[in-house]
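*Asks:* The amino acid sequence is not available; the structure is as follows:
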């Protein structure tokens, strides 16, 4: 009998309470769905994304909810040798499942897939069956687990303690960028399966030859059924681009239903490369199972794979220990973003929306995305988009900012979760790293938990008040080694030698989260160049989204001002009221109106991104001297419309910071920066003579040091012309003779061009030409911008006849030129600075270019 899958998608309804509750059933969305979405569908709650409505729906998390559907049994599943199962790809989270009144499953882990044999419970062909799922509140169940385990010290950052023992997306409890929306429901598909034999999984393990021209390995298939020895399994391996039958291989049964076949792809094999370094060649691997004698085919399954070699290079060097990625023997500077779930209600995120998000990352020249440990193991569509578009994935396991327990039942569930998800995702060539958690070692340091680096006995770790070390340093690396062969593992982010955390950063080893800008000591972002590390896997600066986004979620005009209750409620970052205003006030002349303040926050965030990516990419250096291996901003996206560190808002509308990253991650980019005048390094007895702000106003009277360099990810040397100009902010005229340099730009590294001194307050403009075409420019301003005056800038706009582009020119230097973007509009660039003599052409989609509003600093 062939494999038959019947998705149980429709005819669902739900009610408040358990099975015996007298509440009335209401129509639900098709599965997958969540209770908040279904309550919205039935007008039982206000939209929690608007105004202060999040508060009005908190009660939902404290209730039990029941989902129910009916479905007929397919007529042909009663044949001999047929097995019938219900597959639950994900239940959120404490769920009791009943089929025709019989309890068939109890779930307590949102990240697990369950397959239940219901052959004895399913009714005869054509007869209706009733499926019911009761979801108990994770908030209350979590508190019960805390009480049941007094032996453990449950410590969590962000909201409250009940999330610690619950295997559920941790951000549902709220975070410093997202609301508290504790949803529940059948959040992944449910399928009725009937079969004699079924292929449970298909995977490949392979090695590339030293010269990367040949691949050899084994193809595997795990078959479920009664008599695997009576079966025949064949594999085919086909490059997706050529659409032929490819290589065909006959599998050999090795026991326990596992079939394998050796294969090789002779030279030259087509490799999968990160974006910017080569093509993303993909192959289809297909396995088919049939009867060895009759050749009746029972089932087939396929995966899309790519051949690549990925290494995490951690070698001793003159600085400490390196931390960077090498793919296909090429050192890769990883410039990209951290990723949080794309919605507070996960079932709203379609495959198309995932692709849009990854496309945005790719279009801004990013080549890595970090899936953060407080969210979910993402949808297959997410990783497929990364495969297609060449985005490397740093994948956290789902632990974040807590001291997690390690009692027996918890460890069993965690191991099952880790193995399932490693198996589900291991075929994706995009996955470059598995990481144990996010910031859990920070908890160790802050609360003085027991951690002895010299103690290497995993069983002893379980007896400490930090038992989760067993998970991060023994269990998870073991799972990765066994299930995801060829992919590196890292115990935590951040993690150096076990002592380097977010609180105590050791920039010479491991990755770091640099939060002394914004959080911590609130350093000026101009100090980013000196605040890097071997790999900066988190840092950030907040900014408002564009006004249209705010106007969608702040519905009353009287609430649309900086500091309104509705605005402050929407920004979940601790201390944001002081931090955001402080950073704006330190750098710019304050504007209190809504559009003006929003614009300044955006320019500030874009400036911060420019300082960070430009300077830390400079530290990429050259082979053997990789001072910084990558930069991942916190964060790419939002889970609701809000004010946060995201560089693209909930509606996929980029902020100017997005374009700053895009410019700094071009394959070849020029950088120019002047040294920041750091008054804090002066002797204490001189401080009284100077301004108490972070920038000394007398610096404008002094000569300052500046440097120009070129960063390249090209794998060949390039000949370039570099021009450096010094331009008066007041007049727009050049005040010194321009400097011209001709350089051979080093391949895959940094080329220093000039280091000298000049006087402020002039703009320094550096441009890079290759084959007589300008491909990059960079402008350095004397900080803080608020000390500068911007009389008429003589801004000129020239629109193409079809409105698909606009060219901007200026008579005097302009800071922070921003078009107001909105949903459905796409620009090729935004949030840029301009100097006289440069024409800036921006491509526009979704609206006639003349319809775009714009502003600049001091306008």
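*Replies:* Done, it's in. Everything quoted here is computed from the prediction, not taken from an experiment.

*Asks:* Could you use CA atoms for every contact and neighbour count after this?
*Replies:* OK.

*Asks:* mind checking how far residue 420 is from residue 479?
*Replies:* 10 Å (CA to CA, to the nearest Å).

*Asks:* Those two: which is more packed in?
*Replies:* Neighbour comparison, residue 420 and residue 479: the larger count goes to residue 479, with 19 against 16 (by other CA atoms under 10 Å).

*Asks:* hang on, that one in a helix?
*Replies:* Yes - according to DSSP: H, G, I helix; E, B strand; the rest coil, the state of residue 479 is that of a helix.

*Asks:* OK, contacts around the nearest residue to it once chain neighbours are set aside?
*Replies:* Distances taken as CA to CA, 6 or more residues apart in numbering put residue 419 closest to residue 479, at 6.2 Å, once the chain neighbours are dropped. Residues counted as contacts of residue 419 (CA atoms under 8 Å, 6 or more residues apart in numbering) are 479, 480, 483.

*Asks:* for those residues, which one is nearest residue 639?
*Replies:* Checking the contacts of residue 419 against residue 639 with CA to CA, the nearest one is residue 480 at 28.8 Å.

*Asks:* Residue 491 is in contact with that closest one, correct?
*Replies:* No - taking CA atoms under 8 Å as the definition, residue 480 is not a contact partner of residue 491, at 11.4 Å.

*Asks:* What segments of the stretch 751-859 of the chain are strands?
*Replies:* 763-770, 773-780, 796-799, 805-809, 814-819, 826-827, 832-834, 840-845, 854-855 (DSSP state E, counting those that start in this stretch).

*Asks:* now these as CSV including mean neighbour count and distance to residue 499?
*Replies:* Below are the strands of the stretch 751-859 of the chain laid out as CSV (neighbours: other CA atoms under 10 Å; distance: least, CA to CA, whole Å):
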stretch, mean neighbour count, distance to residue 499
strand 763-770, 21, 41
strand 773-780, 18, 37
strand 796-799, 14, 54
strand 805-809, 18, 51
strand 814-819, 22, 40
strand 826-827, 17, 44
strand 832-834, 22, 40
strand 840-845, 16, 47
strand 854-855, 15, 46
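
*Asks:* what about versus this one:
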């Protein structure tokens, strides 16, 4: 119960407006939903079926029906419960096997019948991602569903897979980040703290995903590879590795959220994976099992503000767009300023009245292929100051340079202690 209270507090502090309880999860008790009700956080609730083929026998379906009836009757009166989802990724399993997901009686027959009788006015989607009849038999189904889980090759976070997707809603997306060293010391024995490679204890506290591409099955190796994508090399000490990994994760997840906001309304939302670990491990979470925050927590907390100033990508042009994203239902008068982290000279500054629920480009920054710069961003709305940053250029970046920039990033509104990052 204490962990639930603290976890929902994290969701609220981060500015999350929806949480997905996925099909590999448990059904949370009333305490969780009560807190979400109070905080105004919507819940996407999967039924507890995930990533496999389930029996279609009458006996098993009867058990599914009894479970669904009990869960729906228990939770249906919570206003935070936004929608029911039949399962996690099972439509995709059917499609990949050349089968019709519509033949899955759990999500097309039993669960819809229960909902029709016991919670008829709440939204229901059969699977996440849902494969509609029009896509059955189509090649590369996963890339064409309206909702998508954007895992892919897990390479550079600004690679084509992440920049050119077609999702109208992102139900899953993530990037690995090493826990703080102080947390690792609590679940890895002293003689196995380092190196990361060929380390059995690290592997015990990670995932080896046999169903994924060989290049991304070993999640410890994946975490190291993602560090190399951004910095060109893998550090040779635990402290440096943890810092580099947390920077990589933080920049990646910040980009995923910002790019989703900039694609409004083509892409209408993102449920990134994930807030907190359920056990001590190396993972995509931004808060570890011991409630120690990774750097991504601080970055996400800034870019999930209802009104946010975002620097986008140049695309084929020579300018980076400066966009005011107003996700509120009211106009917002914004004063913004962007400056270079090195010389602290103001590059653009201005005032703008942002219409409700819209994005507007208010300025642009000249960019060059050779740039490796850090832009610092600050804006004010209703007397309150906010901060963000933009890492310009392409890898490899130098970790020492980023460490120096981190001091300036940390000092922006909603500050944090740069010296404690990854410790």
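*Replies:* All right, it came through fine. Just so we're clear, the structure is a prediction, and the values are computed from it rather than from any experiment.

*Asks:* what's the TM-score here?
*Replies:* Put the two chains on top of each other and the TM-score (TM-score structural alignment, normalised by the length of the second structure) is 0.87; 407 aligned residues with a CA RMSD of 2.8 Å.

*Asks:* about what we covered before: pipe the contacts of residue 419 of the first structure into TSV and attach distance to residue 136 of the first structure per row.
*Replies:* As requested, the contacts of residue 419 of the first structure are arranged in TSV below (distance: CA to CA, whole Å):
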residue	distance to residue 136 of the first structure
479	30
480	32
483	32
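
*Asks:* Out of those residues, which comes closest to residue 585 of the first structure?
*Replies:* residue 480 (47.6 Å).

*Asks:* Can you give the distance of stretch 251-264 of the second structure from its chain's centre?
*Replies:* 9 Å (CA atoms, centre = their mean, to the nearest Å).

*Asks:* In the first structure, what stretch matches the helix with the most length in the second structure?
*Replies:* Using DSSP state H, we find that the single longest helix of the second structure is helix 238-262. Alignment of helix 238-262 of the second structure against the first structure: residues 594-618, by TM-score structural alignment.

*Asks:* Quick one: average offset of that stretch versus the second structure, please.
*Replies:* Here stretch 594-618 of the first structure, set against the second structure after superposition, deviates by a mean of 0.8 Å using mean CA distance after the TM-score superposition for the first structure.

*Asks:* residue ranges of the strands in the stretch 451-600 of the first structure, please?
*Replies:* Using DSSP E, counting those that start in this stretch, strands in the stretch 451-600 of the first structure cover 489-490, 512-513, 536-538.

*Asks:* Could I get those in CSV, plus columns for mean neighbour count?
*Replies:* Below are those laid out as CSV (neighbours: other CA atoms under 10 Å):
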stretch, mean neighbour count
strand 489-490, 24
strand 512-513, 28
strand 536-538, 25
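
*Asks:* any chance of those strands in CSV, plus distance to residue 436 of the first structure?
*Replies:* Supplementary listing: those in CSV, determined by distance: least, CA to CA, whole Å:
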stretch, distance to residue 436 of the first structure
strand 489-490, 6
strand 512-513, 15
strand 536-538, 14
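
*Asks:* Tell me which of those strands lies nearest to residue 351 of the first structure.
*Replies:* Ranking the strands of the stretch 451-600 of the first structure by proximity to residue 351 of the first structure (CA to CA) places strand 536-538 first, at 26.4 Å.

*Asks:* Mean deviation, that closest one versus the second structure?
*Replies:* Mean deviation for strand 536-538 of the first structure: 0.4 Å (mean CA distance after the TM-score superposition for the first structure).

*Asks:* okay, and that strand goes to which residues in the second structure?
*Replies:* Strand 536-538 of the first structure lines up with residues 170-172 of the second structure when matched by TM-score structural alignment.

*Asks:* hmm, who's touching the matching stretch?
*Replies:* Here stretch 170-172 of the second structure makes contact (CA under 8 Å, 6+ apart) with 128-129, 147-151, 267, 269-273.

*Asks:* let's go with 7 Å and repeat that
*Replies:* Stretch 170-172 of the second structure is contacted from outside by 147, 148, 149, 150, 269, 270, 271, 272, 273, using CA atoms under 7 Å, 6 or more residues apart in numbering.

*Asks:* right, and the second one touches residue 129 too?
*Replies:* Pointing back at residue 148 of the second structure there. Yes - because the distance of 5.6 Å satisfies CA atoms under 7 Å, residue 148 of the second structure is recorded as touching residue 129.

*Asks:* ok so, going back, tell me the one among the contacts of stretch 170-172 of the second structure nearest to residue 391 of the second structure.
*Replies:* Once CA to CA is applied, the member of those that ends up nearest residue 391 of the second structure is residue 272, at 20.6 Å.

*Asks:* That closest one - that's part of a strand, no?
*Replies:* No - going by three-state DSSP, the assignment for residue 272 of the second structure is coil, not a strand.

*Asks:* Could you pull out the helices in the second structure for me?
*Replies:* So, for the second structure - with DSSP H - the helices run 2-14, 30-39, 58-75, 90-96, 105, 111-118, 160-163, 181-187, 200-204, 219-231, 238-262, 295-303, 399-410.

*Asks:* could you check the angle helix 2-14 makes with the second one?
*Replies:* Orientation check (axes from the mean of the first three to the mean of the last three CA atoms, to 10 degrees): helix 30-39 of the second structure against helix 2-14 gives 20 degrees.

*Asks:* helices and strands around helix 30-39 of the second structure, which ones?
*Replies:* Where contact means 3 or more CA pairs under 7 Å, 6 or more residues apart in numbering; DSSP states H and E, helix 30-39 of the second structure is packed against helix 2-14.

*Asks:* Name the residues of the helix it packs on that are buried.
*Replies:* By neighbour count on 16 or more other CA atoms under 10 Å, the buried set for helix 2-14 of the second structure is 7, 8, 10, 11, 12, 14.

*Asks:* Determine which residue in the first structure is aligned with the last one, please.
*Replies:* Residue-level alignment of residue 14 of the second structure against the first structure, with TM-score structural alignment as criterion, gives residue 364.

*Asks:* Pretty sure its match sits against residue 664.
*Replies:* No - counting by CA under 7 Å, residue 364 of the first structure does not reach residue 664; the two are 9.2 Å apart.

*Asks:* okay, now residue 75 of the second structure: neighbour count?
*Replies:* Residue 75 of the second structure is flanked by 18 other residues according to other CA under 10 Å.

*Asks:* That one maps to what in the first structure?
*Replies:* Using TM-score structural alignment, the equivalent of residue 75 of the second structure in the first structure is residue 425.

*Asks:* list the contacts for residue 264 of the first structure?
*Replies:* 215, 216, 217 are the contacts of residue 264 of the first structure under CA under 7 Å, 6+ apart.
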